[in-house]
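Chemist: just need the structure, nothing else, for what follows:
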Amino acid sequence: MAEDSLATRTRRLLDEAKYLSLATVSTDEQPWSTVLQYAWLPDPLRFLFGSAIQSRHSNDITTRPLVSGSLFVAGNELMAVDGAQFNGVCRELSSAEVELYHATFYDAVLPDAKDRAEYTLPASALVAPAPHRLYLVEVEQWWLVDTRTWAEDRIDRRVKIPLSALTSL
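Modeler: Next up is the predicted model:
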């Protein structure tokens, strides 16, 4: 598979998927998965999401920052479905980072200007002691569905994409 087509597929997924699934594990080894709206940042590939600090995944991230996740887009035809999986490290943004990424996050999750005006929390509501935070996932590994081989043998596989192949996003 050519790296440019893998980057093109990745870009399509990042732009078209509206939600990602994020998996965490608690200190007592209990797995958890949640669905989140997100914004993505290129080079290196990162995800932004907002969450309440009392949520289970936020608590998990505080003590165990390693996460994994997936995102997908579906079409009307079977071969139009595409997806990716990732793992990485997640952390709460600092106050300065919230200021830096605030607009990027809300522009992505609330593309309609009217909705954005109504539902955007101010940056001050996303830092301590407020009950909400913005988080950043630094992607360490990225896989795409191997659509080429599935068409041949109907076995669901993933192909690992070097992050260096995604620097043109």
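
Chemist: from now on I want contacts and neighbour counts done on CA atoms only, so please keep to that.
Modeler: Will do.

Chemist: distance of the residue most central in space within the chain from A80?
Modeler: In the chain, the centroid-proximal residue (Cα atoms, centre = their mean) is F47; its distance is 4.3 Å. Distance of F47 to A80, given as Cα to Cα, to the nearest Å: 24 Å.

Chemist: following up with a second sequence; could you model it the same way so I can compare the two?
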Amino acid sequence: MTTLAKLTERSDHLIENTRFMTLATQGPEGAWASTVNYVPLREPLRLLWYSLRRARHSRNIEADPRLSGSVYLTGLPGLGLDGAQFTATARAVGPDRLEELSEYYYLRNFPDEEVRRQWRLPLDEFRDDGPRRFYLLEVREWWLLDIDQWLLDMNDQRIAVPLAAVSRAPDAPAPTPAGTR
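Modeler: As a prediction, this is how the structure comes out:
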């Protein structure tokens, strides 16, 4: 039986260890899927990446910020894989948060300072008429592959995970229920 604690643990592992997500966007030219490198932020659950402004998924987000996506890992014990799907809204990061979120992205994505220096792009690339933008998506719904059901009947299904369970950072204390201390 799948417990909320188990679903949360699996979700946390995916969020913290998957480095790429596939985005599904919709725009004037139709539907489009693209894979981008992201870093997570929590409380609420958000995923941060950068792309060229002219990329089709970037243009689609400008036209309609609603999207869906997925993350997955292979080579895991047991079934060998795990994955999640989500719905979200996304937007370009504004100038007021650009420096802060850029710094977070590069520190989280490239912990080694020398490697970070090699990959870091100048902030001017992301400002005004620059060719790139950082994007931040806020997850609205989160589902996991229902591994327990798959092992029973090999039906490929998803199980909804409450967003509150995956929004909190794994090392953050659990919220205290109202009326208790």
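
Chemist: quick check: closest non-adjacent residue to the residue nearest to the centre of the first structure.
Modeler: The shortest distance from F47 of the first structure to any non-neighbouring residue, by Cα to Cα, 6 or more residues apart in numbering, is to W40 (4.5 Å).

Chemist: and that neighbour, helix, strand or coil?
Modeler: At W40 of the first structure, secondary structure determined by DSSP: H, G, I helix; E, B strand; the rest coil is strand.

Chemist: give the contact list for it.
Modeler: By Cα atoms under 8 Å, 6 or more residues apart in numbering, the residues touching W40 of the first structure are 14, 46-48.

Chemist: most neighbours among those, which one?
Modeler: Neighbour counts for the contacts of W40 of the first structure peak at L48, which has 26 neighbours (criterion: other Cα atoms under 10 Å).

Chemist: now the counterpart of it in the second structure: how far from L163 of the second structure?
Modeler: When the second structure is aligned by TM-score structural alignment, L48 of the first structure is paired with L48. Distance, L48 of the second structure to L163 of the second structure, by Cα to Cα: 18 Å.

Chemist: try N60 of the second structure
Modeler: Distance from N60 of the second structure to L163 of the second structure, by Cα to Cα: 25 Å.

Chemist: of these two, give the one with the bigger neighbour count.
Modeler: N60 (22 against 17).

Chemist: in three-state terms, label the more buried one for me.
Modeler: Three-state call for N60 of the second structure (three-state DSSP): helix.

Chemist: leaving out sequence neighbours, find the closest residue to it.
Modeler: Closest residue to N60 of the second structure apart from its sequence neighbours, by Cα to Cα, 6+ apart: G27 at 4.4 Å.

Chemist: and S124 of the first structure, by the same measure?
Modeler: Using Cα to Cα, 6+ apart, the closest residue to S124 of the first structure is A130 (7.7 Å).

Chemist: what does N37 of the second structure give?
Modeler: Using Cα to Cα, 6+ apart, the nearest residue to N37 of the second structure is F20, at 4.4 Å.

Chemist: give the contact list for the one you found.
Modeler: Residues near F20 of the second structure by Cα under 8 Å, 6+ apart: 35-38, 71.

Chemist: what subset of those residues is buried?
Modeler: Taking 16 or more other Cα atoms under 10 Å as the criterion, what is buried in those is 38, 71.

Chemist: which one among the contacts of F20 of the second structure gets closest to G94 of the second structure?
Modeler: Set against G94 of the second structure, the nearest of those by Cα to Cα is Y38 (17.6 Å).

Chemist: from P65 of the second structure, how far out is the closest residue in space to A63 of the second structure that isn't next to it in sequence?
Modeler: With sequence-adjacent residues excluded and distances taken as Cα to Cα, 6+ apart, A63 of the second structure is closest to G27, at 5.9 Å. From G27 of the second structure across to P65 of the second structure, the span is 10 Å (Cα to Cα).

Chemist: and the strands in the first structure, which stretches?
Modeler: For the first structure, the strands defined by DSSP state E occupy 19-25, 31-37, 39-41, 46-52, 66-73, 82-92, 132-145, 158-161.

Chemist: can I get those in TSV with distance to V109 of the first structure?
Modeler: Shown next, in TSV, are the strands of the first structure (distance: least, Cα to Cα, whole Å):
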stretch	distance to V109 of the first structure
strand 19-25	9
strand 31-37	6
strand 39-41	7
strand 46-52	9
strand 66-73	15
strand 82-92	18
strand 132-145	13
strand 158-161	26
